[in-house]
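Peer 1: Build me a model:
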Amino acid sequence: MKKHKLGYILGTILIVIVLIIGGVTIYHQGVQEGKRIAAKTILSATNEKSSSTETESDSSGTDSSEDSESSESDDNTITLDDEDYEVTDSKDYKPVFSDSSWTNTKVGIDEVKVLQSDGTTEDSDGNEVNGIVAVHYTIDAGKDINMYPTQGTMNTNSGEQVEADMSASDDFDGELNSGASVDGWVIYFLKKLDSIKDLTSVRLKWDADYDTDDIDDDNFSHTYDATVQLN
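Peer 2: The predicted structure is shown next:
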């Protein structure tokens, strides 16, 4: 009788453990999927109301652009990392940025969206948000590499420097095998953006590296430095 009771208890404990592990796995999958959906909400919420401009760049990492028109949008609410942001104006750019200078890896920036918020909401760190910049990256890995746009920085022409918000951005970077092609949105929150027209350029920096046992290999790490004009 005691053995039967002990076996019943152990079996019950095992079932509970399996249910807990399964629940945690499903939760994390839901969080990651939610991040991807949240970042892409920027497009669905504002694309129909914004105008775009074609820009061209050279391989040195600096983008040149032509004049574009700005259009005001009706109030929209977007959700990023479970936070709602009221968007009062938006502007969409279509830069043609490409950099293949390192490890035969091609990195592109093909869309930049600038959003003005009403300034009554806060980011994940509790800072008041007045503007949002969403940058769409594409990566075609030419080697087994590690790349981290979601851990980079952005400088604006107004002098503001901010870090990418990893929790609000898409989950697409990190360890990439040779031949992998990925893309995703990286989100940057601005504290000062009185008008969409105030933002005329952004400088984006992020790091990449690959594993090597060669102590003389000075090419194993690389910092990308891209300037995109928004006027």
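Peer 1: C-alpha only now, for contacts and for neighbours.
Peer 2: Fine.
Peer 1: any idea how far the closest residue to Ser158 other than its chain neighbours is from Val24?
Peer 2: Closest residue to Ser158 apart from its sequence neighbours, by Cα to Cα, 6 or more residues apart in numbering: Leu199 at 7.2 Å. Taking Cα to Cα, to the nearest Å as the measure, Leu199 falls 42 Å from Val24.
Peer 1: what about these two, which has more around it?
Peer 2: When Leu199 and Val24 are compared for neighbours, Leu199 comes out ahead with 18 against 11, by other Cα atoms under 10 Å.
Peer 1: Contacts only, for that one.
Peer 2: Leu199 sits next to 156-158, 193, 230 when contact means Cα atoms under 8 Å, 6 or more residues apart in numbering.
Peer 1: quick one: buried residues of the longest strand out of those in the chain?
Peer 2: Ranked by residue count, the top strand of the chain under DSSP state E comes out as strand 105-122. The neighbour-count check on strand 105-122 (16 or more other Cα atoms under 10 Å) flags 105-119, 122 as buried.
Peer 1: what's the offset of that strand from the middle of its chain?
Peer 2: Centre-to-centre, strand 105-122 and its host chain are 8 Å apart (Cα atoms, centre = their mean, to the nearest Å).
Peer 1: right, and the helix or strand after that strand?
Peer 2: strand 128-140 (DSSP states H and E).
Peer 1: now the following helix or strand past that following strand: how far from the chain's centre is it?
Peer 2: Downstream of strand 128-140, the next assigned helix or strand under DSSP H and E is strand 145-147. Centroid separation for strand 145-147 versus its chain: 15 Å, with Cα atoms, centre = their mean.
Peer 1: Show me the contact partners of strand 145-147.
Peer 2: 173-178, 206-211.
Peer 1: for stretch 34-42, same thing?
Peer 2: Counting by Cα under 8 Å, 6+ apart, 78-81, 134, 167-171, 185-187 sit against stretch 34-42.
Peer 1: Please give the structure of this sequence too, so both can be compared:
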Amino acid sequence: MSKKIQDENGNTFVEVKPLYKRWWIWVLAVVVVIIAIAALSGGKDDTSSNKNSTANGHSTTDVEKGNSKNDNSSSNYLTIDYAKVPIISEKDYKLSITDNSWNSAAISVSNARIVKVEPFEYDSQSGKKAQGLVILHVSVKPSRDLDSAYPDQSTLITSDGQQVDAIMPSIKGLTLNWGGEIANGADKSGDVVFPIEKLSTVSDIKSLRYKFSASYATDDYDDENYNHDYDMTINLNN
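Peer 2: Sure thing, here's the model as predicted:
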């Protein structure tokens, strides 16, 4: 409440309190300070968020170089017959191997991929499971018409003594079931997949022996060259 003051002449005056003595001024000041602190805190959070979103540098890993991989994350898998099979580790070998032992066709192997996976059933009839896969990329370049060339229906012997036949499931990203008749002048290539039942590490396999047959049609009964058995040894530098 304002205080009334009367001077010596009988005049009455009302004493006005200074602003700093009014309670609502202090309440308003406190509110303003709280709002200012909240605004500053929000700005710091934004700055912190921006800092956290910046990229961090690191030395390039083998995985990023494409030399080898060792990652069992959910995004690292093979899609085999529409099922996701997790990859535990894998190793790629860039190759330059050509077999010219038969003058009717040259066979080249440009890549060998050794993959360790979570065990999966690769043969539903026998229930057999594989711990790994060997995937070869093979090319056939004939110099005459071949009526039978099946690099994808072949046999593999590993350096640790496993002998397996190629399989042709549906695997996303691979070209399978590509063998058959191959005409002169064609350059046909695709992938060949072998299940490996026992595989502790991808470095266990030091070499591969790759075998398949090819032939051409002929009416010459004396032609003993119409058929050929390819037998290629592939050494892997671990």
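Peer 1: on that earlier part again, how about the contacts of Leu199 of the first structure in CSV, adding distance to Ile9 of the first structure?
Peer 2: Formatted as CSV, the contacts of Leu199 of the first structure follow (distance: Cα to Cα, whole Å):
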residue, distance to Ile9 of the first structure
Thr156, 62
Asn157, 65
Ser158, 65
Leu193, 61
Leu230, 65
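Peer 1: Would you reformat those as CSV and include neighbour count?
Peer 2: Listed next are the contacts of Leu199 of the first structure as CSV, based on neighbours: other Cα atoms under 10 Å:
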residue, neighbour count
Thr156, 18
Asn157, 14
Ser158, 13
Leu193, 22
Leu230, 27
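Peer 1: Which of those sits closest to Asp140 of the first structure?
Peer 2: Distances from Asp140 of the first structure to the contacts of Leu199 of the first structure, taken as Cα to Cα, are shortest for Leu230 (24.8 Å).
Peer 1: can you tell me how far the nearest residue to Val87 of the first structure once chain neighbours are set aside sits from Lys91 of the first structure?
Peer 2: Leaving aside its sequence neighbours, Val87 of the first structure sits nearest to Ser117 (Cα to Cα, 6+ apart; 4.6 Å). Ser117 of the first structure sits at a distance of 12 Å from Lys91 of the first structure (criterion: Cα to Cα).
Peer 1: Please apply the same query to Asp75 of the first structure.
Peer 2: Using Cα to Cα, one obtains 13 Å as the distance from Asp75 of the first structure to Lys91 of the first structure.
Peer 1: Neighbour count: those two, which is higher?
Peer 2: Neighbours per residue (other Cα under 10 Å) separate Asp75 of the first structure from Lys91, with Lys91 holding more: 26 against 15.
Peer 1: these two touch, right, the more buried one and Glu48?
Peer 2: No - applying Cα atoms under 8 Å as the test, Lys91 of the first structure and Glu48 come out as separate, 10.6 Å apart.
Peer 1: now the strands: where do they sit in the first structure?
Peer 2: Remark: strands assigned in the first structure by DSSP E are 55-57, 63-65, 71-80, 83-93, 97-102, 105-122, 128-140, 145-147, 153-156, 161-163, 174-176, 181-190, 201-209, 221-229.
Peer 1: got TSV for these, with distance to Ile215 of the first structure too?
Peer 2: As requested, those are arranged in TSV below (distance: least, Cα to Cα, whole Å):
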stretch	distance to Ile215 of the first structure
strand 55-57	35
strand 63-65	34
strand 71-80	42
strand 83-93	42
strand 97-102	18
strand 105-122	22
strand 128-140	26
strand 145-147	17
strand 153-156	28
strand 161-163	31
strand 174-176	21
strand 181-190	29
strand 201-209	14
strand 221-229	12
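Peer 1: Between these, which one is closest to Gly7 of the first structure.
Peer 2: The closest of the strands of the first structure to Gly7 of the first structure is strand 174-176. By Cα to Cα, the value is 44.1 Å.
Peer 1: Give the aligned range of that closest one in the second structure.
Peer 2: Mapped onto the second structure using TM-score structural alignment, strand 174-176 of the first structure spans residues 180-182.
Peer 1: That stretch vs the first structure, mean deviation?
Peer 2: Taking mean Cα distance after the TM-score superposition for the first structure, the mean distance separating stretch 180-182 of the second structure from the aligned residues in the first structure is 0.6 Å.
Peer 1: Give me the residues contacting that stretch.
Peer 2: Contacts to stretch 180-182 of the second structure, defined as Cα under 8 Å, 6+ apart, come from residues 142, 145-150, 188.
Peer 1: Could I have the PyMOL command that selects the buried members from these?
Peer 2: Entered in PyMOL, the line below selects the buried ones among these, by 16+ other Cα under 10 Å:
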select buried, resi 142+145+146+148+149+150
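Peer 1: Let me know the closest of the contacts of stretch 180-182 of the second structure to Val14 of the second structure.
Peer 2: Closest to Val14 of the second structure out of these is Lys188 (107.6 Å), distances taken as Cα to Cα.
Peer 1: what's the neighbour count on Thr77 of the first structure?
Peer 2: Using other Cα under 10 Å, Thr77 of the first structure has 17 other residues around it.
Peer 1: right, I mislabeled it, should have said Asn227 of the second structure
Peer 2: So Asn227 of the second structure, with other Cα under 10 Å, has 17 neighbours.
Peer 1: isn't Thr79 of the first structure right next to Tyr85, touching?
Peer 2: Yes - with contact defined as Cα under 8 Å, Thr79 of the first structure reaches Tyr85; the gap is 6.3 Å.
Peer 1: Of these two, which one has the most company?
Peer 2: Each of Thr79 of the first structure and Tyr85 has its neighbours counted (other Cα under 10 Å); Tyr85 has more, 24 against 18.
Peer 1: which residues touch that one?
Peer 2: 77-79, 117-118, 121.
Peer 1: Show me which pair in those residues is furthest apart.
Peer 2: When the contacts of Tyr85 of the first structure are compared pair by pair using Cα to Cα, the maximum separation belongs to Thr79 and Asp118, at 14.1 Å.
Peer 1: remind me, longest helix of the second structure?
Peer 2: Of all the segments assigned as helix in the second structure under DSSP state H, the longest by residue count is helix 23-52.
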